[in-house]
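[1] Below: sequence and its predicted model.
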Amino acid sequence: MRLTQFKALDERTYWTDAKELECMMIIPEAPDVTSFCFKTADDSWFRYLPGQFITLELPVGPEPLLRTYTLSSSPSRPLSISVTVKAQKDSIGSRWMLENVKVGDRLRAYGPGGIFTFMQYPADKYLFISAGSGVTPMMSMTRWLFDNGEHTDIALISCARRPSELIFEPELRRMAQRVPDIKLSFVVEEDDPFSAWAGYRGRLNQLMLELMAPDYMEREIFCCGPEPFMKTVRDVLNAAGFEMAHYHEESFHAPIRTEDQRPEHDDIVLDETAGAMIRFAASGLDAMCSETDTILQVAKAQGLNIPSACQFGVCGTCKVRKTSGEVHMIHNGGITDKEIADGMVLACCSNPIGRVEIEI
């Protein structure tokens, strides 16, 4: 370990583009998740935007492996930077880092880069939604807003498989305890063995979002996580009529460097002017309707009785079998993945796309 000679802040230069970094601290965050803290050999300042990433050159094989990692640290603390690494199932670089990098090791880094930052979208209220290691850019942005002390309204939703896999949960709670501006919500799919969980369970859905951030329609929204997770978020927002110009996302598998790299999504956005038709097979009825009509609404208009209760995709009472066609269904936990694979849909929250046949 080198002995750092003190330098006054005005004696330091800025880190630019490519430089060798020295690992100063290694902090376990969760199972298979570790934060690596770096400084430069000449004690340069780090200049970047909250939410940006760097590229690390990893000596994995005969040729160096380049991997991008979002900075979980905040530029409000510019003397060091941190990346928080989760070893995905088939990852090479991340697994190598967890198994090999030690304090004092040096890695070459390039950057920073990326456009996933709230700095480009100033707002009075933000909503940060993440799953798994997608929380890293949200942590960088939250740390910045906390350090900046301007009392920006932040609603932060972090999702994970189990409570022990909620990255940064203790630090987020400490920040939220000190200021009223940070409102936290955690969602897990299942409990940890031998521990109690009093938060939300299941997969993030519209009902949860309404409870956790009732004013989400007024917020600038940032989302990061696996693509299926982000698609669910987009579906919920599209169904609610959210203005998607205020929605921003980044997959931790493919960081976006420039505006022209933004992906074009083929999400279904229902159109009330688009016609559809539902055939109720057992009743011998064909009903013309709009994409924005639900199967339950059309059935009632035809005098058919589909038992229903909540009409919000929670209770599962209105479950029916779809024998052909496509529906757009945004539910709130009232149906399982196996039932969906078997052709079941919830009539209260399923909209027909084109021609659909239902077994009633």
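    That came through fine.
[2] use CA for all of it now, contacts and neighbours both
    Will do.
[3] ok, now which ones touch the residue lying closest to residue 197 once chain neighbours are set aside?
    Of all residues not flanking residue 197 in the chain, residue 191 sits nearest, at 6.4 Å (Cα to Cα, 6 or more residues apart in numbering). Contact partners of residue 191, counting by Cα atoms under 8 Å, 6 or more residues apart in numbering, are 162-163, 197.
[4] Can you check the residues you listed and name whichever has the most neighbours?
    Of all the contacts of residue 191, the most densely surrounded is residue 163 (22 neighbours; neighbours counted as other Cα atoms under 10 Å).
[5] tell me the SS of the residue nearest to residue 197?
    coil (DSSP: H, G, I helix; E, B strand; the rest coil).
[6] alright, now check it against this:
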Amino acid sequence: MTDPGLYRHLDEMVPWNDRLQVLEVIGIVDEAPEVKTFTFRSDAQTWFRYKPGQFITLELPLDDGPIMRTYTLSSSPSRPFSIAVTVKAQPGSVGTRWMFDNLGIGARLKAFGPGGDFTHHNHPAAKYLFISAGSGITPMMSMLRWLNDCAPGTDVSFVNCARRPEEIIFRKELELLGSRMPGLSLSFLIEERSSRESWFGHMGRIDAVRLPLLSPDFREREVFCCGPEPFMRAVREMLQSTGFDMAFYHQESFGVPPVEPVPAPFPELPANADADAAPAAAAVPVRFSLSDVEGECLPGQTVLQAARASGVRISAACEFGLCGTCKVRKLSGEVEMNHNGGILDDEIAEGFILACCSKPLCDLEIES
């Protein structure tokens, strides 16, 4: 029986708060080989406010310790009572394979977000060109679903690339949208034929010859691209070679830089050096209030590195100020924070910082 409490108007609900509520799985759908969509609702029956194309970070409770994985939302904020991620289990994947094997209806996960600025809301245009490959289609589906609900007449040229016909994610829905959105021009580009189903469409890889055939006026469009890094690099180079103005090109990427090693408490001195000449480390005291731990942050260290050195766990995924997973409240002190959009101005005003990209300027107390 459906819970009567679910029948609530939007104005009777408050937005989802990743610091207070977790997600509950309410749907699992097979989209393509090794691709599933997981749909969630808030365990507190709140609604979801985000921009189409943004992502969330899930905390997956593996047996040997939780791991953080970032996934783009494939759902649209025009349908705010649930959110969905569509994930592909790559060879050797750990987090996604755990989701496939362990998540069922009713399962609950901690999540952080939403975050990211890969969205057409930030770049309004008269014409769009979406180019995607593989699971890179997820932010495009979020944006296209929003456009279908809110501005179905928008001029969108969509080029989706896949290895084989059966690997086209959301193919049936895309074809249905193509029949309902008068401004949508939909093109599939397949690399190789399949024994599982016949194919009479375009074959090959996207290049400077095929793109003008699939989207003749591509130079007049705002371009959004998502897929594996080699694919996006090829698209960038192709557009540049045609003289396309790259100010109108946008791509999504979760490239994570190498994690900086935590500096040693004192610099290592040569064997023949005078021990009395060792410079004193200008450590800044950092207190982690919830853990009741007194630590220190050495020159060049971030709050996240200081926490790890002190044995305090702060969740972190991207570690370069984008995902917002390591958001913590600063109770006292000041920091220098250089983030990449993972925290909002009103959150900063409330005293929150991103531990991965904040360095103390004085004695600091963190709610962690």
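    That came in fine, so what should we check first? Bear in mind the structure is a predicted one, so any value in this text is a computation, not a measurement.
[7] care to give me the TM-score?
    Scored against TM-score structural alignment, normalised by the length of the first structure, the superposed chains reach a TM-score of 0.70; 262 aligned residues with a Cα RMSD of 1.9 Å.
[8] quick one: the aligned partner of the residue nearest to residue 197 of the first structure in the second structure from residue 162 of the second structure, how far?
    Aligning on TM-score structural alignment places residue 191 of the first structure opposite residue 193 in the second structure. Shown here: residue 193 of the second structure relative to residue 162 of the second structure, a distance of 11 Å by Cα to Cα, to the nearest Å.
[9] next one: residue 364 of the second structure
    Distance from residue 364 of the second structure to residue 162 of the second structure, by Cα to Cα: 50 Å.
[10] Residue 184 of the second structure now?
    19 Å.
[11] repeat for residue 246 of the second structure
    24 Å.
[12] who's more crowded, these two?
    The neighbour comparison of residue 246 of the second structure against residue 162 (other Cα under 10 Å) goes to residue 162, with 22 against 13.
[13] In contact with the more buried one, which residues?
    Neighbours of residue 162 of the second structure in contact, by Cα under 8 Å, 6+ apart: 133-134, 168, 188-191.
[14] Please check those residues and keep the buried ones.
    133-134, 168, 188-190 (16 or more other Cα atoms under 10 Å).
[15] Now distance to residue 85 of the second structure too, for these, in a markdown table please.
    A markdown table is the format used below for these (distance: Cα to Cα, whole Å):
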| residue | distance to residue 85 of the second structure |
| --- | --- |
| 133 | 16 |
| 134 | 14 |
| 168 | 16 |
| 188 | 22 |
| 189 | 24 |
| 190 | 24 |
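[16] In TSV, list those along with secondary structure and distance to residue 84 of the second structure.
    Converted to TSV, these look like this (DSSP: H, G, I helix; E, B strand; the rest coil; distance: Cα to Cα, whole Å):
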residue	secondary structure	distance to residue 84 of the second structure
133	strand	19
134	helix	17
168	coil	18
188	strand	23
189	strand	25
190	strand	26
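[17] which residues does residue 250 of the second structure contact?
    So residue 250 of the second structure contacts 118, 223-225 (Cα under 8 Å, 6+ apart).
[18] In the first structure, what residue corresponds to it?
    Using TM-score structural alignment, residue 250 of the second structure pairs with residue 248 in the first structure.
[19] Locate its match within the secondary structure: which element?
    strand 247-250 (DSSP states H and E).
[20] average offset between that strand and the second structure?
    Superposing on the second structure places strand 247-250 of the first structure at an average distance of 0.6 Å from its equivalents, by mean Cα distance after the TM-score superposition for the first structure.
[21] ok so, going back, biggest separation within the contacts of residue 250 of the second structure, which pair?
    Taking Cα to Cα as the measure, the contacts of residue 250 of the second structure span a maximum distance of 11.2 Å, between 118 and 223.
[22] Just confirm residue 72 of the second structure contacts residue 135, I think it does.
    No. In this structure residue 72 of the second structure lies outside contact range of residue 135 using Cα atoms under 8 Å: 9.6 Å.
[23] anything in contact with each of the two?
    Joint contacts of residue 72 of the second structure and residue 135 (Cα under 8 Å, 6+ apart) are residue 86.
[24] Have a look at the two and say which one is more surrounded.
    residue 72 (27 against 22).
[25] how about the more buried one, what's its partner in the first structure?
    Using TM-score structural alignment, residue 72 of the second structure lines up with residue 70 in the first structure.
[26] Tell me if I am right that its match is in a strand.
    Yes. Read with three-state DSSP, residue 70 of the first structure is one of the residues of a strand.
[27] Go ahead and confirm it touches residue 135.
    No. Using Cα under 8 Å as the test, residue 70 of the first structure is too far from residue 135 to be in contact (9.7 Å).
[28] how many neighbours does the counterpart of residue 116 of the first structure in the second structure have?
    Correspondence of residue 116 of the first structure to the second structure, assessed by TM-score structural alignment: residue 118. Residues contacting residue 118 of the second structure under the criterion other Cα under 10 Å number 24.
[29] Next: the one 5 residues further on.
    Neighbour count of residue 123 of the second structure, defined by other Cα under 10 Å: 14.
[30] Run a quick neighbour tally on the nearest residue to it once chain neighbours are set aside.
    In space, residue 123 of the second structure comes closest to residue 222 once its chain neighbours are excluded; the distance is 7.7 Å by Cα to Cα, 6+ apart. Other residues lying near residue 222 of the second structure total 22 when counted by other Cα under 10 Å.
[31] Assign residue 255 of the second structure to helix, strand or coil.
    coil.
[32] okay, now it: neighbour count?
    Residue 255 of the second structure: 9 neighbours (other Cα under 10 Å).
[33] Quick check: it vs residue 28 of the second structure, distance?
    Here residue 255 of the second structure is placed at a distance of 27 Å from residue 28 of the second structure (Cα to Cα).
[34] need the strands for the stretch 201-350 of the second structure, in chain order.
    202-203, 222-226, 249-251, 284-288, 293-297, 327-332, 335-337 (DSSP state E, counting those that start in this stretch).
[35] To residue 112 of the second structure, which of these lies closest?
    Across the strands of the stretch 201-350 of the second structure (criterion: Cα to Cα), the nearest stretch is strand 327-332, sitting at 9.1 Å.
[36] which residues of the first structure does the closest one align to?
    Going by TM-score structural alignment: strand 327-332 of the second structure matches no residues.
[37] Just the angle for that strand relative to strand 284-288, thanks.
    120 degrees (axes from the mean of the first three to the mean of the last three Cα atoms, to 10 degrees).
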